[in-house]
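[1] Here is the input, now give the coordinates:
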Amino acid sequence: MEQMTSLPCLRPSRTSRLLHCGSAIDHPYVERSTGGRVTTIRPTPVRPSLLRILECLWSGAPFCVTNGADVDYDDDPDVIHSQSSGSTGAPKRIRRHASSWTASFEQNKDLFGITSSDRSVILGSLDSSLSLYALCEGLHQGITVDVVSGEKPAVQKTALQDATILYATPTQARVALNQPFQNLRVIAIGGGHLDDKTRAAIKQNAPNARVVEFYGAAETSFVTMSDDNTPAGSVGSPYPFVQIEIRNADKNGIGEVWVKSPYLFDGYASPELGQTRTDGSWVTVGEIGALRDGYLYLMGRSDRMFTVADRNYFPEPSEAKLATILGVDHIAILPRSNDIRGAVPIILYQGDIAPDQMQDAARQLLNADAPKKAFRLSTFPLTLSGKPDIAALRGMVDRL
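    From the prediction side, this is the model:
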């Protein structure tokens, strides 16, 4: 495989401009750090948070953006602590060296033809790894970055009118891109599956944009990239310099997805690994899938799989289909204990569609895999990245 090089630090380019709701934030002039106590930065208020992030980026001081407990230990220079989405449990604090991000900054600059005239907008909270990544990448590449985290939709949409580049989760895209944005030329989706309905809406409202979807995790960063030419059901082909192996595969080639790349994390700040395992320079986060003709297909995470009548049931593919139903805002499929079948799948959702209509639609879309019960929630718990909070939803199942 061709060799790649990456810059070792996250220091912004002098041509970059950082804005908060259109108002400029000056770059600080700080001395280079040799490491030390990790700087804990709260994601709000946003402007002071951005100032502290800038100081750490310029100095190389290790930092962590979190609403959790202060980080009370020392670390090396040019180390970032971010956190996982926590969709299936408590968010994990992820430790990575700057070079694991700058390596992909250079790749994306070439992939998307990014120049100093580009302008990106940050919609999500700064303690989301996707938002923090997009912020650091834009500053490193020398473009203008306007941060509108936590602002009202009207403010975010005003900022988007001038944007050419957007990193967003599917939920953020659904909310923000519901009107025309002619200047957007790159829309990169991460943090969840982009359903066909949302993709079509994005294409209609941002007709000049190249829409790409990245699959990865906070631990792995980019793994695959998909676009309009990707086969249906696949999350794409390997991102540059990524190697993928399927281990412990069954007769259908379905097994554990293992990844090796320059973009991997260094480990967790705490010893708890959960579903994540390492093998030398390879890592898995517990995803189950298959490689076919160079494209990766995912069944789901092993920690979300459950057994129905002695058959492994992966809810994620069914959730992706049900998310396309008109009137569905958020949805998840969870197991409910059953004396005969071990467990049965049930639907938890938020939206305008009635439960009996949801069940009818599920039968049409999923056939034998359709859950037999659907429960509409007035409040649907979400993670910081806008994904269903599976841990919270699991706690609700027995009360329904």
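
[2] Could you use CA atoms for every contact and neighbour count after this?
    Fine.

[3] Tell me the secondary structure at residue 70.
    Counting by DSSP: H, G, I helix; E, B strand; the rest coil, the backbone at residue 70 sits in coil.

[4] ok, the residue nearest to it when sequence neighbours are not counted - how many residues close by?
    Distances taken as CA to CA, 6 or more residues apart in numbering put residue 40 closest to residue 70, at 5.7 Å, once the chain neighbours are dropped. Applying other CA atoms under 10 Å, we find 21 residues neighbouring residue 40.

[5] now swap in residue 340 and tell me
    Residue 340, neighbours per other CA under 10 Å, totals 9.

[6] what's the nearest residue to it if we skip its chain neighbours?
    residue 309 (7.7 Å).

[7] Touching, the one you found and residue 339? I think so.
    No. In this structure, residue 309 is not within contact of residue 339 by CA atoms under 8 Å, at 10.3 Å.

[8] Between the two, which has more neighbouring residues?
    The residue with more neighbours, out of residue 309 and residue 339, is residue 309; 13 against 7, by other CA under 10 Å.

[9] Sequence B follows; please return its structure for comparison with A:
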Amino acid sequence: MVACIDWQGPILFDPRGTFGHLRGMVAAGQGVRVGPDGITAIDAGHIECTTSGSSGAPKRIRRSLESWTRSFVRNGAIFGLQDAVIGLPGTMAQSLTLYAALEAAWAGAGLVDLSGLRADRQLGQLVAHGVSHVYATPAQAEMILMGEGNAPSLRQWIIGGGRLSADLRQRLAHRFPQARVAQFYGASETSFITLDPGDAPEGSVGRAYPEVEIRTDGAGELWVRSPYLFEGYGLGGSPETRWSDDGFLSVGEIGQIDADGYVYVQGRKGRVVQVLDHLVSPEPAEVFLSERLGCPVAVVARRDALRGARLWAMVGQGPQGAQVEEALAAFRHRVGPTAAPHGWQRVDPLPLLPSGKPDLQRLEAMI
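    You can find the predicted model right below:
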């Protein structure tokens, strides 16, 4: 397979000129690096995305362009991208947005920049340019839902970069009944791991994406082998990212695979905290509370002299205080007081990283 992109698709709305800049580099045959200083040229056939995770430590993900173009071919058939107009609510600093922009270029699809717009204006651009597909994180999809009205041209949501709750899926389907809702699970280091076109069991992130092998070890850690894996870190790194001797990669995610091949992800090992004599992951509480409350929720650790740590829920805009208390009580009844958030506070808006995920470091400082 030739790892090159002949950018044929139209750029329909690009107020900051970001897509135009990217197109010029692609046309010149250059590789691209996205970081704090914008988009710069690197050696041909390579892509580097500088990301800041929840810990705040920068990492530069280096991969071959071919590791993405292989999945362009797959997604072109799965999602029908050849005649698409793709809306992108994220900025190019988010690897999901860069991926989707290059995929649109490969497929000859149109591009519409939705980043930085209010919810009503995002919806207006969906309508004005006939957007058919939206690549978004759950938080970015929530933002679009804050606007009013439908977008009749929209036929596909592609959700990544975070867990798609059953509640958010239902609200997207209710507002945009003509559009399918798909989610994928992966990481910057792995690209696609699983895909759920909309029929996976509740709580699952779907089955293995084409050409992906997934296995678990004795500790429940997920390991992946595929042609979509990154080459390595150009800057920084993570102790949770490890390669096996036979080419499998782990980024420290814990999960399980059922008999039908559906994958269930419990969360990152790096987020586990000790509460009394128990090791607790905050991610089950985030999933439960966000689904129950219908708003973004992040759960972070608050240091406690007696217990080691306590979990604290940071709740976005929407529910009343009584609703939050009721949801916390329901989760506490389900898992017990140790694994449940001890308290909560309102954070409006919930601070996000460029990736569209909650900024856990800032949230911990706000408790």
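
[10] Fetch the TM-score of the aligned pair.
    Once superposed, the chains reach a TM-score of 0.90 (TM-score structural alignment, normalised by the length of the second structure), with 357 aligned residues with a CA RMSD of 2.2 Å.

[11] circling back: pull up the gap between the residue nearest to residue 70 of the first structure and residue 64 of the first structure, please.
    5 Å (CA to CA, to the nearest Å).

[12] Likewise for residue 106 of the first structure?
    23 Å.

[13] Neighbour count: these two, which is higher?
    The residue with more neighbours, out of residue 106 of the first structure and residue 64, is residue 64; 25 against 18, by other CA under 10 Å.

[14] Who are the contact partners of the more buried one?
    38, 39, 40, 41, 71, 80, 81, 82 (CA atoms under 8 Å, 6 or more residues apart in numbering).

[15] tell me the secondary structure for it?
    Classified using three-state DSSP, residue 64 of the first structure is strand.

[16] Could you find the counterpart of it in the second structure?
    For residue 64 of the first structure, the aligned position in the second structure is residue 33, judged by TM-score structural alignment.

[17] Can you get me a residue count around the closest residue to its match other than its chain neighbours?
    Counting by CA to CA, 6+ apart, residue 48 is the residue found nearest to residue 33 of the second structure once chain neighbours are left out, at 4.5 Å. Applying other CA under 10 Å, we find 27 residues neighbouring residue 48 of the second structure.

[18] is it true that residue 48 of the second structure touches residue 65?
    No. Judged on CA under 8 Å, residue 48 of the second structure makes no contact with residue 65 at a distance of 9.5 Å.

[19] and the residue nearest to residue 340 of the first structure, what pairs with it in the second structure?
    With TM-score structural alignment as the criterion, residue 309 of the first structure matches residue 276.

[20] go on, residue 113 of the first structure?
    So, by TM-score structural alignment, residue 113 of the first structure is matched to residue 80.

[21] What is the neighbour count of that match?
    Neighbours of residue 80 of the second structure under the rule other CA under 10 Å: 15.

[22] got it, and residue 354 of the second structure?
    Residue 354 of the second structure has 17 neighbouring residues, counting by other CA under 10 Å.

[23] Might you report the residue contacts of it?
    Contacts of residue 354 of the second structure by CA under 8 Å, 6+ apart are 51, 52, 90, 91, 93, 94.

[24] re earlier: which helix or strand contains the counterpart of the residue nearest to residue 33 of the second structure in the first structure?
    Using TM-score structural alignment, the equivalent of residue 48 of the second structure in the first structure is residue 81. Residue 81 of the first structure belongs to strand 79-83 when assigned by DSSP states H and E.

[25] Check the mean deviation of that strand from the second structure.
    Mean deviation of strand 79-83 of the first structure relative to the second structure after superposition (mean CA distance after the TM-score superposition for the first structure): 1.5 Å.

[26] so what does that strand touch, helix or strand wise?
    Other elements packing on strand 79-83 of the first structure under the criterion 3 or more CA pairs under 8 Å, 6 or more residues apart in numbering; DSSP states H and E are strand 63-65, strand 93-97.

[27] now the strands: where do they sit in the stretch 301-400 of the first structure?
    Counting by DSSP state E, counting those that start in this stretch, the stretch 301-400 of the first structure has strands at residues 306-308, 311-313, 328-338, 342-351, 373-376.

[28] of all those strands, which lies closest to residue 164 of the first structure?
    The closest of the strands of the stretch 301-400 of the first structure to residue 164 of the first structure is strand 328-338. By CA to CA, the value is 27.0 Å.

[29] tell me the angle of that closest one relative to strand 342-351?
    Orientation check (axes from the mean of the first three to the mean of the last three CA atoms, to 10 degrees): strand 328-338 of the first structure against strand 342-351 gives 160 degrees.

[30] and the gap between the spatially most central residue of the second structure and residue 207 of the second structure?
    Among the residues of the second structure, the one closest to the centroid is residue 161, at 0.5 Å (CA atoms, centre = their mean). Remark: distance between residue 161 of the second structure and residue 207 of the second structure (CA to CA) = 17 Å.

[31] Ok, residue 65 of the second structure next?
    Residue 65 of the second structure is 24 Å from residue 207 of the second structure, by CA to CA.

[32] Residue 143 of the second structure too?
    From residue 143 of the second structure to residue 207 of the second structure the distance is 28 Å (CA to CA).

[33] okay, the two: which has more neighbours?
    residue 207 (23 against 17).

[34] so what's the equivalent of that one over in the first structure up against?
    Aligned by TM-score structural alignment, residue 207 of the second structure pairs with residue 237 of the first structure. Going by CA under 8 Å, 6+ apart, residue 237 of the first structure touches 224, 225, 226, 230, 294, 295, 296.

[35] can you redo those residues as JSON lines with secondary structure and distance to residue 6 of the first structure?
    Formatted as JSON lines, the contacts of residue 237 of the first structure follow (DSSP: H, G, I helix; E, B strand; the rest coil; distance: CA to CA, whole Å):
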{"residue": "224", "secondary structure": "strand", "distance to residue 6 of the first structure": "19"}
{"residue": "225", "secondary structure": "strand", "distance to residue 6 of the first structure": "20"}
{"residue": "226", "secondary structure": "strand", "distance to residue 6 of the first structure": "23"}
{"residue": "230", "secondary structure": "coil", "distance to residue 6 of the first structure": "28"}
{"residue": "294", "secondary structure": "coil", "distance to residue 6 of the first structure": "26"}
{"residue": "295", "secondary structure": "strand", "distance to residue 6 of the first structure": "26"}
{"residue": "296", "secondary structure": "strand", "distance to residue 6 of the first structure": "26"}
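
[36] now these: which count as buried?
    Taking 16 or more other CA atoms under 10 Å as the criterion, what is buried in these is 224, 225, 226, 295, 296.

[37] what's the counterpart of the third one in the second structure?
    The equivalent of residue 226 of the first structure in the second structure is residue 196 (alignment by TM-score structural alignment).
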